[in-house]
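Visitor: sequence? don't have it. structure:
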């Protein structure tokens, strides 16, 4: 029997360094299941992307991203340019783990590793923005800058609490930005608090930010929040906890497979929790571009 070849790419500082602590047991689970696994410990984002590229070039059957949504994003950016792409596996060792939760993966790393050995998979859409890729969320607006402004050491020490602390610090800066959005059946020009381009229903721990989102339907779910006061934004966040925000008069919500977002000012883009450059940007869905082990 020919063994399946797996490449485990792991971020040692993700979450509270859970992956570093449990690595020997996880490798034993893979070995016992007949997965011939080699490891790569990431050093920075470019290193992670390159490690995934090498795995695709060397025709690995499976590439496992162990870390948070940022690590998964980097692995996806390494795999996506290739014509033939390995299966994607995920070990949710990060702070929010939005994608893995949307996929229904176990939060326990050893249980997630056992699921991977079953090699049951399903198709997964990938978002493309210019020459980069994202798997869960692209967003712009002052509040979306929180995730990549939180230092890694703070996330390691405090977990999700680090984002809440940064959010409180950001409240006085939550002003509106100018956005122009063009899509096949939608247009917007004006001031907005944020724009979220979602592939899944989960963003920043909120379970129903995009209630109609589906990871394999070939569509983005886009939410635009029009200019609002700070009290209105706090009220909107409360509604978002219950999935009721899409009925708010300040929220525009639509689905599309393509859109272009521009601005008259400098606006930064967040891709799966990481800095993604500045507008203007063009977004499109690559339907069923990857196969993810579930």
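Guide: Everything's here; your move. Computed from a predicted structure; not experimentally measured.

Visitor: Going by C-alpha atoms from here, please, whenever you check contacts or count neighbours.
Guide: Will do.

Visitor: Give the other helices and strands that the helix or strand containing residue 74 contacts.
Guide: In the assignment (DSSP states H and E), residue 74 maps to helix 69-79. If you count contacts as 3 or more C-alpha pairs under 8 Å, 6 or more residues apart in numbering; DSSP states H and E, helix 69-79 packs onto helix 45-57, strand 62-67, strand 132-134.

Visitor: Stretch 155-167: which residues count as buried?
Guide: Within stretch 155-167, the residues that qualify as buried are 155, 156, 159, 160, 162, 163, 166, 167, counting by 16 or more other C-alpha atoms under 10 Å.

Visitor: Contact partners for the first one?
Guide: Contacts for residue 155 were tallied using C-alpha atoms under 8 Å, 6 or more residues apart in numbering; they are 14, 15, 16, 95, 161, 162, 163.

Visitor: putting a second one here so we can go through both:
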């Protein structure tokens, strides 16, 4: 039972039936909460501000929204002396971090799963003083995200990411990078660099057998080239819960921190939000925020 909880919902995003979703959320969760506060956001930055200014007044913060809303919440809560527990009610397009926490993607089912969810302190990534819960990326992934039409995203959801990614594969350009890691410097070229804290990207399960959400390590993927080699790797991964033993053109590294420079300067995508650029220092704050994690369905 939680004494005080704040539910933050994005009135401008995703679903057109926000009243129904709110009704389901309140009906499903209120029996576990003594004092329940609903807060509507109207513009970008509201979720981060509410979490930063009011987070410590609550035992539980419920984030109803997609990956962008979760991203804002994490940045608002990460610097608090005492963070409340965090529960995600997924109502976005991909809901990638919610997937990593085994949270059902329907609000009613998520509320049911809440009853047996357990609180686990999870790692949070840091880049240029900003936080991310799920991923850091540049190169091909950033261009795919920038190419996603907002109207298309609203109408056909995650399929729009697929269309944009295929288009980006056809026009992928490599960049030079300098990576400082474990006391050594590596210089080479790539079409994409991806650092995962979670295990889903665009609804695709990128789970690696070494992946954990609280081990203090990021999973770093350096993709050398696009085209058929990359498509083959992704196809094989989509068919299997494990990464192929041989990943042609992809280097896998685990790291707690690294420094990265690129030429030319590259835009950075964190949790689907693009507002930073290289050079950057990337690190992980271990067991930084307490999330409610649901039982994995068998």
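Guide: Looks like it came in fine. Computed from a predicted model, the values in this text were never measured in an experiment.

Visitor: How alike are these chains, TM-score-wise?
Guide: In this superposition the chains share a TM-score of 0.90, using TM-score structural alignment, normalised by the length of structure 1; 291 aligned residues with a C-alpha RMSD of 2.2 Å.

Visitor: and the angle for the helix holding residue 74 of structure 1 with strand 62-67?
Guide: In terms of direction (axes from the mean of the first three to the mean of the last three C-alpha atoms, to 10 degrees), helix 69-79 of structure 1 departs from strand 62-67 by 150 degrees.

Visitor: For helix 69-79 of structure 1, what is the distance to the chain centroid?
Guide: Centre-to-centre, helix 69-79 of structure 1 and its host chain are 8 Å apart (C-alpha atoms, centre = their mean, to the nearest Å).

Visitor: Residue nearest the middle of structure 2, spatially speaking?
Guide: In structure 2, the residue lying closest to the centroid (C-alpha atoms, centre = their mean) is residue 134, at 2.9 Å.

Visitor: For the aligned partner of it in structure 1, give its distance to residue 5 of structure 1.
Guide: Residue 134 of structure 2 maps onto residue 136 of structure 1 when the alignment is built from TM-score structural alignment. From residue 136 of structure 1 across to residue 5 of structure 1, the span is 26 Å (C-alpha to C-alpha, to the nearest Å).

Visitor: Repeat that for residue 102 of structure 1.
Guide: 26 Å.

Visitor: With residue 161 of structure 1 instead?
Guide: As judged by C-alpha to C-alpha, residue 161 of structure 1 and residue 5 of structure 1 stand 37 Å apart.

Visitor: Can you get me a residue count around the aligned residue in structure 1 for residue 231 of structure 2?
Guide: Counting by TM-score structural alignment, residue 231 of structure 2 corresponds to residue 234 in structure 1. Neighbour count of residue 234 of structure 1, defined by other C-alpha atoms under 10 Å: 13.

Visitor: OK, contacts around the aligned residue in structure 2 for residue 92 of structure 1?
Guide: With TM-score structural alignment as the criterion, the equivalent of residue 92 of structure 1 in structure 2 is residue 90. By C-alpha under 8 Å, 6+ apart, the contact list for residue 90 of structure 2 reads 63, 64, 65, 66, 98, 103, 104, 105, 106, 107.

Visitor: go on, residue 190 of structure 1?
Guide: Neighbouring residues of residue 190 of structure 1 by C-alpha under 8 Å, 6+ apart: 178, 179, 180.

Visitor: go on, residue 265 of structure 2?
Guide: Listed by C-alpha under 8 Å, 6+ apart, the contact partners of residue 265 of structure 2 are 277, 278, 279.

Visitor: List only those of these flagged as buried.
Guide: Buried residues within the contacts of residue 265 of structure 2, counting neighbours by 16+ other C-alpha under 10 Å: 277, 278, 279.

Visitor: Just the ones in strands from these, please.
Guide: residue 277 (DSSP state E).

Visitor: Distance to residue 224 of structure 2 added to the buried ones among the contacts of residue 265 of structure 2, as JSON lines?
Guide: Shown next, in JSON lines, are those (distance: C-alpha to C-alpha, whole Å):
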{"residue": "277", "distance to residue 224 of structure 2": "20"}
{"residue": "278", "distance to residue 224 of structure 2": "18"}
{"residue": "279", "distance to residue 224 of structure 2": "19"}
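
Visitor: nearest to residue 40 of structure 2, of the buried ones among the contacts of residue 265 of structure 2?
Guide: The closest of these to residue 40 of structure 2 turns out to be residue 277 (C-alpha to C-alpha; 30.5 Å).

Visitor: Next, count neighbours for the closest residue to that closest one other than its chain neighbours.
Guide: Spatially, and ignoring its direct neighbours in sequence, residue 277 of structure 2 is nearest to residue 267 (4.3 Å; C-alpha to C-alpha, 6 or more residues apart in numbering). Look at residue 267 of structure 2: counted by other C-alpha under 10 Å, it has 17 neighbours.

Visitor: same check, this time on residue 38 of structure 2
Guide: For residue 38 of structure 2, the count of nearby residues is 12 (other C-alpha under 10 Å).

Visitor: can you check the one 4 residues further on too?
Guide: Residue 42 of structure 2: 13 surrounding residues under other C-alpha under 10 Å.
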